[in-house]
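Participant: Dropping the sequence and predicted coords here.
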Amino acid sequence: MTLRRPRKAVLMVALVVTLVVLCCGGSLTVVLLNGLTNDDSDRFLNASLGCGRGGVVDPDSKLPRIRPYGPDQIRNAAIIIDVGADLKLPPRAWVIAVATAMQESRLVNLGHLGTRNDHDSLGLFQQRPSTGWGTPAQVRDPVYASTKFYNKLQTVEGWDTLPLTRAAQAVQISAYPDAYAKHEPLATQIVNLLADGAANAAGNLATMECATAGQIAASGWTIPLRAPVGSAFRSASRPNHQGVDLSVEKYRPIVAVASGRVSLVKCDEDFRGAKTCNVDGYPGKGGCGWMVEIIHADNVMTRYCHLVQRPFVRENQQVAAGETIGRVGSSGNSSGPHLHFEVHINNDRTSNGAVDPVTFMREHGAALGNEG
């Protein structure tokens, strides 16, 4: 089968190239892509790559090496993205498909594996001819295999809002149903690099826009609520402020910013050791009041403080992006109703793991600061 060319293949990424793009806020950003990898130095290139408006990459163009994947593997990822665009599926589908192929084959077009793996599991998605996926030659054709994956994905009810691992498992029926989630962050980076930041966008191909109004981006991230940013992260006046304050009226719903597992629900003690969270707090009282912490893919932890009442979720509960977890309040060390929101990397709950939520969320396609 001949590889179909994308209808609008305009993004050609080289190993060393200066890229000028128009970002979500309307300002020009110049980014030097000096050897693209997925290490810490450039893991947050996403925001600088727009929101998918430049189209998808030509799989036959010169492609970057994105560690740990080589050129052939990245070309297979480009084909998966290209097929998804050709089928007019939104970028969320591309992220799911790439992450699935990363788990199933490491983006390698697998041949016959013999007794090591179900005998006839073949291709990028380990599809089995014996279970109706197609002939051996067909499932080893990346275009055919990707098309079959996308067709099955579209039969899954609510696939575009499900956590990635649940959507992928519904298609693959894997013996390791939780294995797909760990690939979501790098799959998001690959889609962003190969398709002009498409994983930062929301909507379908006709209405694609930066996910700045509360939609769930193709990356799987959304904002906790629409509100202006008040007190900033580690400002000069508050150097120990490990998050940002989103100022909004009491009882506004708060949602999980990405799918994950609730790791903590508690009434945080004040400086006197008292657990008094069902009342408004005050400056100097201490503590987070009613609070929630959620662990997401790539060991990112988000924290939500000062809720008005006991949160709606429980510890170890799985939540989806956009799922309501509680309501805004003023409990704990608070001068008025707002959500104190933190982001920590490496599941480090301390100040050492805290990063600026404004930067992090913007780079994941879900910019904070939208007026309510």
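Facilitator: Sure thing, it's come through.
Participant: Could you use CA atoms for every contact and neighbour count after this?
Facilitator: Noted.
Participant: those helices in the stretch 201-350 of the chain, which residues are they?
Facilitator: Counting by DSSP state H, counting those that start in this stretch, the stretch 201-350 of the chain forms no helices at all.
Participant: Show me the strands in it, by range?
Facilitator: For the stretch 201-350 of the chain, the strands defined by DSSP state E, counting those that start in this stretch cover 201-202, 209-210, 244-247, 253-255, 260-268, 289-295, 301-307, 318-319, 324-327, 338-344.
Participant: name the helices or strands packed onto the fourth one?
Facilitator: Other elements packing on strand 253-255 under the criterion 3 or more Cα pairs under 8 Å, 6 or more residues apart in numbering; DSSP states H and E are strand 324-327.
Participant: those helices in the stretch 51-200 of the chain, which residues are they?
Facilitator: Counting by DSSP H, counting those that start in this stretch, the helices of the stretch 51-200 of the chain are 71-86, 91-105, 136-139, 142-153, 164-172, 184-194.
Participant: ok, back up a step: for the strands of the stretch 201-350 of the chain, which one ends up most surrounded?
Facilitator: strand 201-202 (a mean of 31; mean count of other Cα atoms under 10 Å).
Participant: tally of neighbours for residue 34?
Facilitator: Residue 34 has 12 neighbouring residues, counting by other Cα atoms under 10 Å.
Participant: same check, this time on residue 352
Facilitator: By the criterion of other Cα under 10 Å, residue 352 has 11 neighbours.
Participant: ends of stretch 316-334, how far apart?
Facilitator: Its start and end residues considered, stretch 316-334 measures 27 Å (Cα to Cα, to the nearest Å).
Participant: adding another structure so you can compare the two:
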Amino acid sequence: MLTGSGRRRGRVVAWVASATALLLCCAGTVVYTFFSAQPSQPGINLIGCGTTNAINVEADLPKVGNLNDEQRLNAAIIIKVGQEKKIPPRGWVIAIATAMQESTLHNYGHLGDRNDHDSLGLFQQRPSAGWGTPDQVQDPSYAAGRFYGKLKTIDGWETMPLTVAAQRVQVSAFPNAYAKWEPLATDVVNTLADGAARSVVGGNAGTCANAGEISASGWTAPVKEGIVSGFRTAERPDHHGVDLGSPRGTTIHAASAGVVSVVTCNASTPGGAPYSCDVDGSPSIMGCGWYVEITHAAGVVTRYCHMQVQPSVFVGQNVTAGQPIGISGTSGNSSGPHLHFEVHLNNDTNNTGAVDPGVFMQQRGAPLEG
């Protein structure tokens, strides 16, 4: 009971660090555990929302994750081509995540028996499928240009889940594999392009996303209202999320694309008897009331508590960033209408798995106001 508010070729493997993620309830009870890969790197520079200057691929590029010099250079070339073609930063994130999955950002030539047909280069483009000559698809600038050219033909690509957009371009045998690279691709773009992944979707680098807008990293605030109670404050050290002051009936949005993993009512009396989530709760009632959990790329899990009525999504449903999932209320352990919002990382069965949603969302260009 809750008590509070590697694509197809074997060589594409070596440098991926594994991680796990879980979601804890407001008082620290373990709820659900997932396995994932490649956690988001900490310590993202929060200055700016992207340079409008062309990236200098000949400069000393800053370190990011465990990428080597070759990988960082190839990522910088992908960003540079995107800038030249006036592709907004969301496209840079998609392109880099795709190249990470296809080649781990290595410009591979033909590898004999290990090759998948005639796939070559950063994006494993096939000359026989019309992507260009072998020499062309092994030119990182040409390959990135062809990727962006195909991406631009896809209606609505900017707000699609990264996996969907990448698959529409690549037509891979493993379409879901791209998602795990989104956090690292976001960090690469932020590090090499001065925070461009925090720019608003549809805008150019330099324009920061505001609350309620989807950022180039694919995240958005679940409601526009700001924080009224913070993460693990002195007054509430067991408050493993933040409270957003949304009035009753406010539409709650998925913070990022993902899969709905939990939809349930969680409420009980102090004595442990079940309590309805279809009526207002109170501080004496236990649990999160009507709530939803969504699993995102790299095993990040978000939780949305105290909804007024049964959520409008179902377990197993794929949702996009900004998609409505329910309305705010005051069910369960709640003293008034608001949204309790949590973010959790890592395979941690204790409260150490929780992270401050305010910091997490700021790093992804989706600030929680207040």
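Facilitator: Great, that's in hand. Here the structure is a predicted model, which is why all the values come from computation and not from measurement.
Participant: Can you add mean neighbour count and distance to residue 318 of structure 1 and give the helices of the stretch 51-200 of structure 1 back as CSV?
Facilitator: Below are the helices of the stretch 51-200 of structure 1 laid out as CSV (neighbours: other Cα atoms under 10 Å; distance: least, Cα to Cα, whole Å):
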stretch, mean neighbour count, distance to residue 318 of structure 1
helix 71-86, 23, 28
helix 91-105, 26, 18
helix 136-139, 19, 33
helix 142-153, 20, 21
helix 164-172, 21, 11
helix 184-194, 25, 16
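Participant: Take the strands of the stretch 201-350 of structure 1 and lay them out in TSV including distance to residue 100 of structure 1.
Facilitator: Output for the strands of the stretch 201-350 of structure 1, formatted as TSV (distance: least, Cα to Cα, whole Å):
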stretch	distance to residue 100 of structure 1
strand 201-202	20
strand 209-210	24
strand 244-247	34
strand 253-255	26
strand 260-268	18
strand 289-295	21
strand 301-307	23
strand 318-319	20
strand 324-327	27
strand 338-344	26
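Participant: Quick check: the aligned residue for residue 221 of structure 1 in structure 2?
Facilitator: Aligned against structure 2 by TM-score structural alignment, residue 221 of structure 1 finds its counterpart in residue 219.
Participant: ok, the closest residue to that match other than its chain neighbours to residue 136 of structure 2 distance?
Facilitator: Distances taken as Cα to Cα, 6 or more residues apart in numbering put residue 256 closest to residue 219 of structure 2, at 4.7 Å, once the chain neighbours are dropped. Taking Cα to Cα as the measure, residue 256 of structure 2 falls 35 Å from residue 136 of structure 2.
Participant: Confirm for me that the residue nearest to residue 219 of structure 2 is in contact with residue 321.
Facilitator: Yes - in this structure, residue 256 of structure 2 is within contact of residue 321 by Cα atoms under 8 Å, at 3.9 Å.
Participant: Overlap in contacts, those two.
Facilitator: Both residue 256 of structure 2 and residue 321 are in contact with 218, 219, 220, where contact means Cα atoms under 8 Å, 6 or more residues apart in numbering.
Participant: got the contact list for the residue lying closest to residue 320 of structure 2 once chain neighbours are set aside?
Facilitator: Using Cα to Cα, 6+ apart and skipping residues adjacent in sequence, the residue nearest residue 320 of structure 2 is residue 257, 4.1 Å away. Taking Cα under 8 Å, 6+ apart, we find residue 257 of structure 2 in contact with 161, 218, 219, 296, 297, 318, 319, 320, 321.
Participant: Give the equivalent position in structure 1 for residue 257 of structure 2.
Facilitator: Using TM-score structural alignment, the partner of residue 257 of structure 2 in structure 1 is residue 259.
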